[in-house]
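[1] A structural model of the following input is requested.
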Amino acid sequence: MAKLYSMIIDAPIEAVWAFLKDFDHWAPLIPGYVTHKIWNSRKSSWIFTTEIGVIKKKIEFDLEIHSMHAPRSITFQVEGTNEGFIGHGNIEAKKMKRGRTFITASLDLQATGPLAKLIKPLLKSNPPKITQEFKEEVTARIHAYHNG
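    Model (predicted):
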């Protein structure tokens, strides 16, 4: 089940790319984020929480970057480590007029294994929708990073 998110950042593509290529800058801003660990330039491990009704569920996964083309795209693959799922996605940046950047992110996740029926509801809620607050926070952090 593929999900697509997009937003316009009021910053030049070079500043957006410098911010996005380092997960430490933006990962903590994603709703449900708990932690992540960078193993090397291509591999990292992530932990998020999601709510299913009144129950909170921890989701752990590994992320591997397949390609990175500055300043426009990152493609990656994910694999659940505590729940059965696999997937792939990308983040793309496009230069706009007046120093703005259009960002799109897509993620396609598939439940696997014997618990797939139980995991599918988790995948429907993950990743959480990118909210206006998330966009504003990312934009503010990019400006601080670029001008700081």
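
[2] Please count neighbours and contacts with C-alpha atoms only from this point.
    Noted.

[3] Do a quick rundown of the strands in the protein.
    Per DSSP state E, the chain carries strands over the ranges 2-9, 33-38, 43-52, 55-69, 73-80, 85-95, 101-111.

[4] Also this sequence, please, to line up against the first:
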Amino acid sequence: MFAGLLDASHLMPLDTLPDTAVEYARAAGFTGLLIYVADLNRQGLHLLTGPNGAAPGTETDIRVEGTVPGRAYQYGRLTSAAPQEAGGTAWWVPLVDGTERLGLLRVQSTYDDARALMILRKTMGIALGHPGRNAPLGRGSVVALVA
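    So this is what the prediction gives:
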């Protein structure tokens, strides 16, 4: 799923990336995907939006320090986006290029935690360890949507 997005992203304008990423995520069984990129000072994570902007109620700016998404970003760990949402599970997925931290993906799924982890492993190539536990990303685990 994301391999196709990576191939397509080299020729697409940046403002079309969020909507295109959602299309690829839905094809893989996810119900939603948001892309947050870190600022240069690594103090905040900022929603990458398309031409229509963010959906109402979507958090557009997230502090790194003292937040669950910030912890996922700082430690490079897949983290549950608690509390559970009605109708699904959400995860914060570190977005990296080699060892460079770029931001986070917020991936939503209608499946329970174990099923969502299985899909994330298969579609994104992330080495996660035991389902339900946070595990650091391995060196070969590169997810780079913004290059």
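
[5] TM-score of the superposed pair?
    Counting by TM-score structural alignment, normalised by the length of the second structure, the TM-score of this superposition works out to 0.30. Behind it: 84 aligned residues with a Cα RMSD of 5.7 Å.

[6] circling back to that earlier point, looking at the strands of the first structure, spot the one closest to A144 of the first structure.
    strand 2-9 (13.1 Å; Cα to Cα).

[7] Would you reformat the strands of the first structure as JSON lines and include mean neighbour count?
    Output for these, formatted as JSON lines (neighbours: other Cα atoms under 10 Å):
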{"stretch": "strand 2-9", "mean neighbour count": "16"}
{"stretch": "strand 33-38", "mean neighbour count": "16"}
{"stretch": "strand 43-52", "mean neighbour count": "17"}
{"stretch": "strand 55-69", "mean neighbour count": "15"}
{"stretch": "strand 73-80", "mean neighbour count": "19"}
{"stretch": "strand 85-95", "mean neighbour count": "19"}
{"stretch": "strand 101-111", "mean neighbour count": "19"}
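
[8] What I need now is those strands written out in JSON lines, including distance to D24 of the first structure for each item.
    Listed next are the strands of the first structure as JSON lines, based on distance: least, Cα to Cα, whole Å:
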{"stretch": "strand 2-9", "distance to D24 of the first structure": "18"}
{"stretch": "strand 33-38", "distance to D24 of the first structure": "8"}
{"stretch": "strand 43-52", "distance to D24 of the first structure": "11"}
{"stretch": "strand 55-69", "distance to D24 of the first structure": "14"}
{"stretch": "strand 73-80", "distance to D24 of the first structure": "15"}
{"stretch": "strand 85-95", "distance to D24 of the first structure": "16"}
{"stretch": "strand 101-111", "distance to D24 of the first structure": "17"}
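
[9] nearest to T139 of the first structure, of those?
    With respect to T139 of the first structure, and counting by Cα to Cα, the nearest of the strands of the first structure is strand 2-9 at 5.8 Å.

[10] Next, the residues that contact that closest one from outside, please.
    16, 100-109, 129-130, 135, 139 (Cα atoms under 8 Å, 6 or more residues apart in numbering).

[11] Could you single out the nearest of these to F76 of the first structure?
    When the contacts of strand 2-9 of the first structure are ranked by distance to F76 of the first structure (Cα to Cα), L107 comes first, at 9.1 Å.
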